[in-house]
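Peer 1: next input, structure requested:
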Amino acid sequence: MKKIWLSTRSIQIKLFPNVGVYARSSDVFWLAFFCLFLLFLLLWGAAIGSYQLSILKSWQIIIAPELAPEKLVRVVWEFRLPRLLVAALCGAALAIAGVILQSITRNALASPGLIGVEAGASATMLVFVVIVPGIIPIFLLPVFAMIGGFIVASCVWLLSSLRGYSPIRLVLIGVGITSMLSAFSEMLITYGDIDFVESALMWFGGSLHQASWSQVKVMMFWLLIAGSLAWLCFRELNLLILGNKVAFSRGVDNRKALPFLLFLCVALTSASVATAGTLTFVGLIAPHIARRFCANRHGALIPLSAVIGACLVVLGDSLGRSMFAPLQLPAGLVLVLIGAPYFIVLISRLRKA
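Peer 2: All right, here's what the predicted structure looks like:
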């Protein structure tokens, strides 16, 4: 029996060399490389700002704060480090959500915003900030944004599963609901009270200027739980990307796996949007960059995409703080400037393919 299983597995790997079960040594190398690059970006981000520091000095303050001046410790530990860590955690969460969605829809252009989670969370936040301001405490706004994201994603899933699940139907319904919610959000911004709209726009544009250690803890919780569960499902993702019939023939229960994976995608996206606002293109770009190094081996693709997504958001936030200092650009705006050209190149390559 064991010999038969081994021969079947070897046939699978031979037929689908880019969908292997285990990671390779090259995957470990690239994961370590991007982790070191992320560490460099964090140190660089902690050094730049209205009060400039060297990268070595920022490293010393982080490692041994008791040996540094109190003023510098406060600048790094109370203002810059929470912001950078929130950026990294949100980027990692969106990247993992992008990997999941691209795999279950088998759509190379799928992103977390495609199923309406970002639009649902944003619209919910705007309702409580613009229409009924002050009805709930500020610290509970992210919770209600997550609830809005879950409700919209549930509606998209139910509508796409009425006559049997279809990835194409999921994408089309998601795009339609996202467009409708985006129009609703634009209406609130246009006709809402200017004082309330101004505060909402900062969050809506993906600004991290209000990041705190409490947000770091919340994002860490969601990323560790949902991200770990997503990684444990890498075998199912390896098979689902080949098609539902292939996955079912290899023992994957699509009726259980697909809703569970979509739930993880919604949880990661909602937590990120509720914490940092809309960070466009991260969930689309990070998985594509990671696939250049590890193809579709999800055991390596998920952690590598997470690190690359973290690098993208940390880089976007650091550039936004440094390009026009002391003025600051929202990280979401910088990510659009970075991601839009890459998106155009990606579409042209897919058309040629």
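Peer 1: make it CA atoms for all contacts and neighbour counts henceforth
Peer 2: Noted.
Peer 1: what is the burial count for the residue lying closest to residue 173 once chain neighbours are set aside?
Peer 2: Nearest residue to residue 173 in three dimensions, chain neighbours excluded: residue 156, at 6.2 Å (Cα to Cα, 6 or more residues apart in numbering). Residue 156 is flanked by 24 other residues according to other Cα atoms under 10 Å.
Peer 1: just checking, what packs against the helix or strand that contains residue 28?
Peer 2: Using DSSP states H and E, residue 28 sits in helix 25-47. The helices and strands touching helix 25-47, judged by 3 or more Cα pairs under 8 Å, 6 or more residues apart in numbering; DSSP states H and E, are helix 55-63, helix 81-105, helix 282-294, helix 298-322.
Peer 1: please generate a structure for the following sequence too, so the two can be compared:
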Amino acid sequence: MSFIRKLKSYILKKVQIAGLKILGNIEWVWPKYRIPYTRNINVADNLYFKNPFMISGTYSYKLLKTIILLNERLNSKTPFSLVRLGDSEMLFLNGKMVGNIVKRSFLNNDISRYNLEHYREKTNENDFICIPDNYSLNRFLSDMKFSKDLSISTENIYQLIATKIFFNQLKSKKIGIIGAKEKVDIIKSLVKYKKYREYVNIDNIVEYIGVPQKGASTDHEKTQRMIEDQMTGDADIYLVGMSVAKLVIQPSLRDKYQKSFIDIGVGIDAMAGVIPNSKSYFGNWINFRIKDYDYSNINFFQYQKYLKKNVENIYTLNENERDDKEAN
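Peer 2: Have a look, this model is predicted:
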């Protein structure tokens, strides 16, 4: 009987994959998942065989609630920390060192080196914990016993960035960037171009803080010291892209410096002009690139599952388009 069940599961999986590949050039999206001014070109986002009635309210409705909630916190004098839980964080918190989590975050798969209970406790100290909607790894959530509000989804954060609503919310704030040094350096160069600043709708970055592109979570205490050595404290809010280490570092920095920290993940890649247009909601995003800039050392985010459309929206900035504004 077990063999029959496995065989049925295998056949259904193959049929599903075949269907996804056949329908790969169709951009129709379930109405509940639609967000104005965004585009999804990945079949896993559009036509995946998931029940569109599983979500309470439309994505647009949930996004509006998130905008209102963040506005309240951004206008409050109380600092806060928001973190997202993706595959790396979900797997790590449940003691599983596999796949990209090793390559991007730790450089090794020795889970015994880490006090997982400490990581879970520190994760709970963040004010907002964002999880994906209808994600297979969400089955781990019941074991984590999170006490915080999980009403903001990971998708909401990507939607805010892809629509650039998020950057408009930050217009009155001084911004700090914490992320892979190579990508932070690109952002620091890009802000010297008016066309880029007007597109991203951000003109108020005052701190640029780099961490290792790979392995930043191997020793979170060392990474935190590296961040603090670079911090000036001039920023009101720090936008973070730092994988698993953020779970511990963000609440610690919030308490120590009384500043707010928001984990935007691959939003850092979008700001650096290196996000794949196949990433959820970023099909219309324009990646600004600087002519003759060396991008060979960039760890490009991979998101190509069932992709049949190769879309690349790239705008190359020439030296004569640079204005007199210098990065702080």
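Peer 1: quick check: TM-score for this pair?
Peer 2: Put the two chains on top of each other and the TM-score (TM-score structural alignment, normalised by the length of the second structure) is 0.25; 142 aligned residues with a Cα RMSD of 6.8 Å.
Peer 1: sorry, back to before: and the residue nearest to residue 173 of the first structure, what element?
Peer 2: helix 141-160.
Peer 1: can you say which of the helices and strands packed on helix 25-47 of the first structure is nearest to residue 266 of the first structure?
Peer 2: helix 81-105 (7.4 Å; Cα to Cα).
Peer 1: now for the closest one, which elements pack on it?
Peer 2: Under the contact criterion of 3+ Cα pairs under 8 Å, 6+ apart, helix 81-105 of the first structure touches helix 25-47, helix 167-191, helix 213-232, helix 234-240, helix 254-276, helix 282-294, helix 298-322.
Peer 1: quick one: the ones you listed as CSV, columns for distance to residue 84 of the first structure too.
Peer 2: As requested, those are exported to CSV (distance: least, Cα to Cα, whole Å):
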stretch, distance to residue 84 of the first structure
helix 25-47, 6
helix 167-191, 28
helix 213-232, 9
helix 234-240, 28
helix 254-276, 11
helix 282-294, 16
helix 298-322, 6
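Peer 1: residue 156 of the second structure versus residue 73 of the second structure, what's the distance?
Peer 2: Distance, residue 73 of the second structure to residue 156 of the second structure, by Cα to Cα, to the nearest Å: 16 Å.
Peer 1: higher neighbour count, those two?
Peer 2: residue 156 (23 against 13).
Peer 1: which ones are touching that one?
Peer 2: 59, 62, 63, 66 (Cα atoms under 8 Å, 6 or more residues apart in numbering).
Peer 1: quick one: the last one from residue 74 of the second structure, how far?
Peer 2: Counting by Cα to Cα, the gap between residue 66 of the second structure and residue 74 of the second structure amounts to 12 Å.
Peer 1: could you do the second one as well?
Peer 2: Taking Cα to Cα as the criterion, residue 62 of the second structure is separated from residue 74 of the second structure by 18 Å.
Peer 1: the first one now?
Peer 2: According to Cα to Cα, residue 59 of the second structure and residue 74 of the second structure sit 22 Å apart.
Peer 1: cool, the third one as well?
Peer 2: Here the criterion is Cα to Cα. By it, residue 63 of the second structure lies 16 Å from residue 74 of the second structure.
Peer 1: list the contacts of the closest residue to residue 143 of the first structure other than its chain neighbours.
Peer 2: Nearest non-adjacent residue to residue 143 of the first structure, counting by Cα to Cα, 6+ apart: residue 274, 7.2 Å away. The neighbours of residue 274 of the first structure, taking Cα under 8 Å, 6+ apart as the test, are 121, 122, 141, 142, 143, 145, 146.
Peer 1: okay then, goodbye and thanks.
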